[in-house]
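Colleague: Give me a 3D structure for the following:
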Amino acid sequence: MKNYYGVFSVDIPLPFRLNQVNCFIGRGNEGWAIIDTGLNRKVTMDIWKTTFNDLNMNITDIESIFLTHMHIDHYGLAGELQRKSGATVYMSEIDIQLEADFWTEERDVQLKQFYRDNGIEEAKIARMFETEGQLQTWVNPRPKLSTFEDGDFYKIGDLTYQAIHTPGHSDGHFSLYNREEKILFSGDHVLPKITPNISVFPNSSSNPLKEYLESLDQIKELDVNFVIPSHGEPFEDLRGRVEEIKGHHDVRLQQIYESLSTGCFATEVCQKVFGNHLSSYDYPFAFGEILAHLNYLVEIGEIEKEGHRYYRKSTVK
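Modeller: Alright, predicted model coming up:
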């Protein structure tokens, strides 16, 4: 296990194209503290059990579990770990509310209508919801959640970290920062090789890309020498990576703008940008990201929206 000032990295495999999440464990104030958990699968629990043995600790020694955000690869095992350990599980208040709504029948009805309104055909919607049924098995039991706030401080390993709200990838995403050693646990906010998905869904921010770009500008002003992400290897040049990510979104915005030669549904733009070969698991993320970029372009006045169709401002309709 890699050791970052008393915080040990735990590599958890995922059954997705993005096939690993980096989780972490270190001593807290009284017991042990975990950052993110992986999915509730046997392989995940087996890895955690091996980790506990290697650290000469018991599962009941876990004092707290910090969840950077509500996506299932980060919190799926939290409820089971809490059930076995009694640990307090922390997540942002924003994501706690989103998570509470996520697995309800009302949300399913709303999401299906959201997809229909935006031009997705019924057969594709049905396939996407078949995939969601499998996902739900990887998050049960769901944890009882407590809140942490922007600016809170927590001891994990040898250092104390400040919680920093970094929205975009999720509305309530948080990163953890130590000023003295200039270390940032970035979660999914800044990744070394890929760009985090920025998507629009019902009941979430309508302009997450704006929030994400603003948050990137905020985070790059921190004095950081070492970034530890949730996917990929640690890296050093935070400001350089932020500029690369912003450049990626500039290119994507231009690509989407140029695709609007006529009025388009978001699903038509998605096909132009990503093609026709996305899986039922990947499609919602691609579609949500297209919506995020379209909504950003609407807000800055580059395009117009009428109903669920998007147009270039200069287009004669």
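
Colleague: from here on, contacts and neighbour counts on C-alpha atoms
Modeller: Will do.

Colleague: looking at it, residue 88 is touching residue 67, isn't it?
Modeller: No. The pair residue 88 / residue 67 is not scored as a contact, 10.8 Å apart, by C-alpha atoms under 8 Å.

Colleague: Neighbour count for those two, which is higher?
Modeller: Comparing residue 88 with residue 67 by other C-alpha atoms under 10 Å, the one with more neighbours is residue 67, at 27 against 19.

Colleague: For that one, give me its contacts.
Modeller: The contact partners of residue 67, by C-alpha atoms under 8 Å, 6 or more residues apart in numbering, come to 35-37, 74-75, 89-91.

Colleague: Would you tell me which helix is longest in the chain?
Modeller: For the chain, the helix with the greatest residue count under DSSP state H is helix 238-259.

Colleague: For this protein, just list every one of the helices.
Modeller: Along the chain, counting by DSSP H, helices occupy 42-54, 72-75, 78-85, 93-102, 105-117, 122-137, 208-219, 238-259, 266-274, 283-299.

Colleague: Report the angle between the last one and helix 105-117.
Modeller: When axes from the mean of the first three to the mean of the last three C-alpha atoms, to 10 degrees is applied, the directions of helix 283-299 and helix 105-117 differ by 70 degrees.

Colleague: can you check the longest one too?
Modeller: In this structure, helix 238-259 runs at an angle of 50 degrees to helix 105-117, with the same axes, to 10 degrees as the basis.

Colleague: Can you tell me how far the residue most central in space within the chain is from residue 54?
Modeller: Against the mean C-alpha coordinate of the chain, by C-alpha atoms, centre = their mean, the closest residue is residue 169 at 4.5 Å. From residue 169 across to residue 54, the span is 33 Å (C-alpha to C-alpha, to the nearest Å).

Colleague: what does residue 79 give?
Modeller: 23 Å.

Colleague: Among the two, which residue is more densely surrounded?
Modeller: Neighbour count, other C-alpha under 10 Å: between residue 79 and residue 54, residue 79 has more, with 23 against 10.

Colleague: ok, now which ones touch the more buried one?
Modeller: Contact analysis of residue 79 by C-alpha under 8 Å, 6+ apart lists 139-144.

Colleague: Grab the nearest non-local neighbour of it.
Modeller: Distances taken as C-alpha to C-alpha, 6 or more residues apart in numbering place residue 143 nearest to residue 79, at 3.8 Å, with adjacent residues excluded.

Colleague: quick one on the thing from earlier: the contacts of residue 67 in strands, which ones?
Modeller: Of the contacts of residue 67, the ones assigned to strands by DSSP state E are 35, 89-91.

Colleague: Kindly indicate the member of these with the most neighbours.
Modeller: Neighbour tally across the ones in strands among the contacts of residue 67 (other C-alpha under 10 Å): the maximum, 28 neighbours, falls on residue 35.

Colleague: what's that residue in contact with, if anything?
Modeller: Contacts for residue 35 (C-alpha under 8 Å, 6+ apart) come out as 23-25, 65-68.

Colleague: ranking these by neighbours, who comes first?
Modeller: Neighbour max across those (other C-alpha under 10 Å) = residue 68, 30 neighbours.

Colleague: for comparison, sequence B:
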Amino acid sequence: MSSLDAQGHEWRAGLRFPWPTPPANGEVATVAEGLLWLRMPLPFGLDHINLYLLRHGQGWVAVDTGLNNPQTREVWERLFEQALGGLPLLAVVCTHFHSDHVGVLGWLTERFRCPVFMSASEYQAMHQLGAGNDAASRWAFHEHYRRAGFSTEQTEALFPLLNSAHFRPEIPTSFHRLSEGSELSIGGRRWQVRIGRGHSPEHACLYCAEDRLLIAGDQVLPRITSSVCVQVTEPDANPLLDWLDSIERLRTVPDDVLVLPAHERPFFNLHLRLDQLRDHHLAHLQQVLDACAAPRSAVELMALLFPKVSGRFDELMALGETLAHINYLIAQGQLGREEIAGVFRYGRMPAGTSARSVLGQLCAAGE
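Modeller: Purely as a prediction, here's the structure:
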């Protein structure tokens, strides 16, 4: 349910949205002086990404780029002549490496010969997008998804998706490093870098204390939750621990900032949203723990957490999120796992015992 206040702001689930409707896909809206909100279209169920354009002297700084496809380039071409007034891009700041955020990064920076600013871990991860999808290394993918409960046919069906041009960004040859505490001076505003983890390795948010603005990327979204996934590249990772820690660190940003997210609409009431995100994952953890009174596979637990999954991409994300919750509970000593007929099955650990790590299993096998 939502309602409008006297200022025409929409209230939904305790969050206040100053813009009841977003700009149309491919169009911009003014958020503050010298700050534009661009709604870039995406060819998915989530049909857009929000990019931000910051005026700086005789040009602009872009925050994120959109997906690597012709439609993205067409939108940028219109913007260069219209919204940007023919002025050049002077730099591109990337919040993180995901393909909808860096898809045409190389194209933009080559066109304007301008620098890229992003964190080192995100730059490295961008170079690894799609690595290991060749036929010679498919065994690792098959093993990962087989142990989760996928059939060989289900795993093979993922490869066309993973190799899609959508997920192959154009990559620049150099970057300028952002890290926690870095500061960027853009158009008279000072932007502090706040790093989040879990959704991606070293996600950069930009916080302007003077004007109470937070460009949050995917780290804080107003309605949907950011994906927190375990991938084949690190099957025993614990990204949910990183994510929950990041939520707590973001509370040092004042609650009254205007949050500028990468999806949906800008909003107020940051700390309430951080509470909601935390509680969402805690509820999922409890669901997994309750379900594992009897041993369950990851695919069985995925069906419990995400009963309305549709399509291969959603399935890929849902399984990754399920594994993130499983791995968190294993690290907490609350779940154990056993491989039965090639599939990992997870069960609650009796009180006073602890789950064994993969390293421990390998060492024990070699004794």
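
Colleague: Which stretch among the helices of the first structure is buried most, on average?
Modeller: Looking across these with neighbours counted as mean count of other C-alpha atoms under 10 Å, the highest average goes to helix 72-75: a mean of 24.

Colleague: Superposed on the second structure, what's the mean shift for that one?
Modeller: Aligned to the second structure and superposed, helix 72-75 of the first structure gives a mean residue distance of 0.7 Å (mean C-alpha distance after the TM-score superposition for the first structure).

Colleague: what's that helix aligned against in the second structure?
Modeller: The aligned range for helix 72-75 of the first structure in the second structure is 99-102, by TM-score structural alignment.

Colleague: Can you give the distance from that stretch to the centre of its chain?
Modeller: Distance of stretch 99-102 of the second structure from its chain centroid, counting by C-alpha atoms, centre = their mean, to the nearest Å, is 10 Å.

Colleague: how about residue 228 of the first structure, what's its match in the second structure?
Modeller: Under the alignment (TM-score structural alignment), residue 228 of the first structure maps onto residue 260 of the second structure.

Colleague: Settle this for me: its match is touching residue 213, isn't it.
Modeller: Yes. Residue 260 of the second structure lies in contact with residue 213 (C-alpha under 8 Å); the separation is 7.4 Å.

Colleague: Neighbour count: these two, which is higher?
Modeller: Taking neighbours as other C-alpha under 10 Å, residue 260 of the second structure and residue 213 compare with residue 260 leading, 27 against 21.

Colleague: any idea how far residue 224 of the second structure is from that one?
Modeller: Going from residue 260 of the second structure to residue 224 of the second structure by C-alpha to C-alpha gives 14 Å.

Colleague: Tell me which residues touch the equivalent of the residue nearest to residue 79 of the first structure over in the second structure, please.
Modeller: Taking TM-score structural alignment for the superposition, residue 143 of the first structure sits opposite residue 172 in the second structure. For residue 172 of the second structure, the contact set (C-alpha under 8 Å, 6+ apart) comprises 105-106, 109-110, 116.

Colleague: quick one on the thing from earlier: ranking by neighbours, what's the top pick from the contacts of residue 79 of the first structure?
Modeller: The most crowded member of the contacts of residue 79 of the first structure is residue 139, carrying 24 neighbours; neighbours defined as other C-alpha under 10 Å.

Colleague: Report the contact partners of that one.
Modeller: When contacts are counted by C-alpha under 8 Å, 6+ apart, residue 139 of the first structure touches 39-40, 72, 75-79.

Colleague: go again using 6 Å as the cut-off
Modeller: Contact analysis of residue 139 of the first structure by C-alpha atoms under 6 Å, 6 or more residues apart in numbering lists 40, 76.

Colleague: Can you tell me how far it is from residue 11 of the first structure?
Modeller: For residue 139 of the first structure, the distance to residue 11 of the first structure equals 18 Å [C-alpha to C-alpha].

Colleague: Residue 173 of the first structure -> the second structure?
Modeller: Per TM-score structural alignment, the equivalent position to residue 173 of the first structure in the second structure is residue 203.

Colleague: Around the counterpart of residue 196 of the first structure in the second structure, count how many other residues there are.
Modeller: Matched across to the second structure, residue 196 of the first structure falls on residue 226, judged by TM-score structural alignment. The local packing of residue 226 of the second structure (other C-alpha under 10 Å) involves 19 other residues.

Colleague: what do you get for the one 3 residues further on?
Modeller: The local packing count at residue 229 of the second structure equals 24, with neighbours defined by other C-alpha under 10 Å.

Colleague: And it, how close does it get to residue 296 of the second structure?
Modeller: To residue 296 of the second structure, residue 229 of the second structure is 19 Å away according to C-alpha to C-alpha.

Colleague: For stretch 335-351 of the second structure, what is the spacing between the initial and final residues?
Modeller: For stretch 335-351 of the second structure, the end-to-end distance is 11 Å (C-alpha to C-alpha).

Colleague: Flag every buried residue along that stretch.
Modeller: Using 16 or more other C-alpha atoms under 10 Å as the test for burial, stretch 335-351 of the second structure gives 335-337, 343-349.

Colleague: mind listing what residue 176 of the first structure touches?
Modeller: Listed by C-alpha under 6 Å, 6+ apart, the contact partners of residue 176 of the first structure are 161-163, 184-185.

Colleague: As CSV, those residues with distance to residue 268 of the first structure and neighbour count would be great.
Modeller: As requested, the contacts of residue 176 of the first structure are exported to CSV (distance: C-alpha to C-alpha, whole Å; neighbours: other C-alpha atoms under 10 Å):
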residue, distance to residue 268 of the first structure, neighbour count
161, 44, 22
162, 42, 19
163, 39, 21
184, 38, 27
185, 37, 23
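
Colleague: So which of those residues sit within strands?
Modeller: Among the contacts of residue 176 of the first structure, the subset assigned to strands under DSSP E consists of 161-163, 184-185.

Colleague: what's the closest of those to residue 109 of the first structure?
Modeller: residue 163 (34.4 Å; C-alpha to C-alpha).

Colleague: Check the alignment and tell me where that closest one lands in the second structure.
Modeller: So residue 163 of the first structure corresponds to residue 193, using TM-score structural alignment.

Colleague: so how far is residue 10 of the second structure from its match?
Modeller: 29 Å.

Colleague: same deal with residue 76 of the second structure?
Modeller: Residue 76 of the second structure is 30 Å from residue 10 of the second structure, by C-alpha to C-alpha.

Colleague: Residue 44 of the second structure now?
Modeller: 26 Å.

Colleague: cool, and residue 309 of the second structure?
Modeller: The gap separating residue 309 of the second structure from residue 10 of the second structure is 29 Å, by C-alpha to C-alpha.
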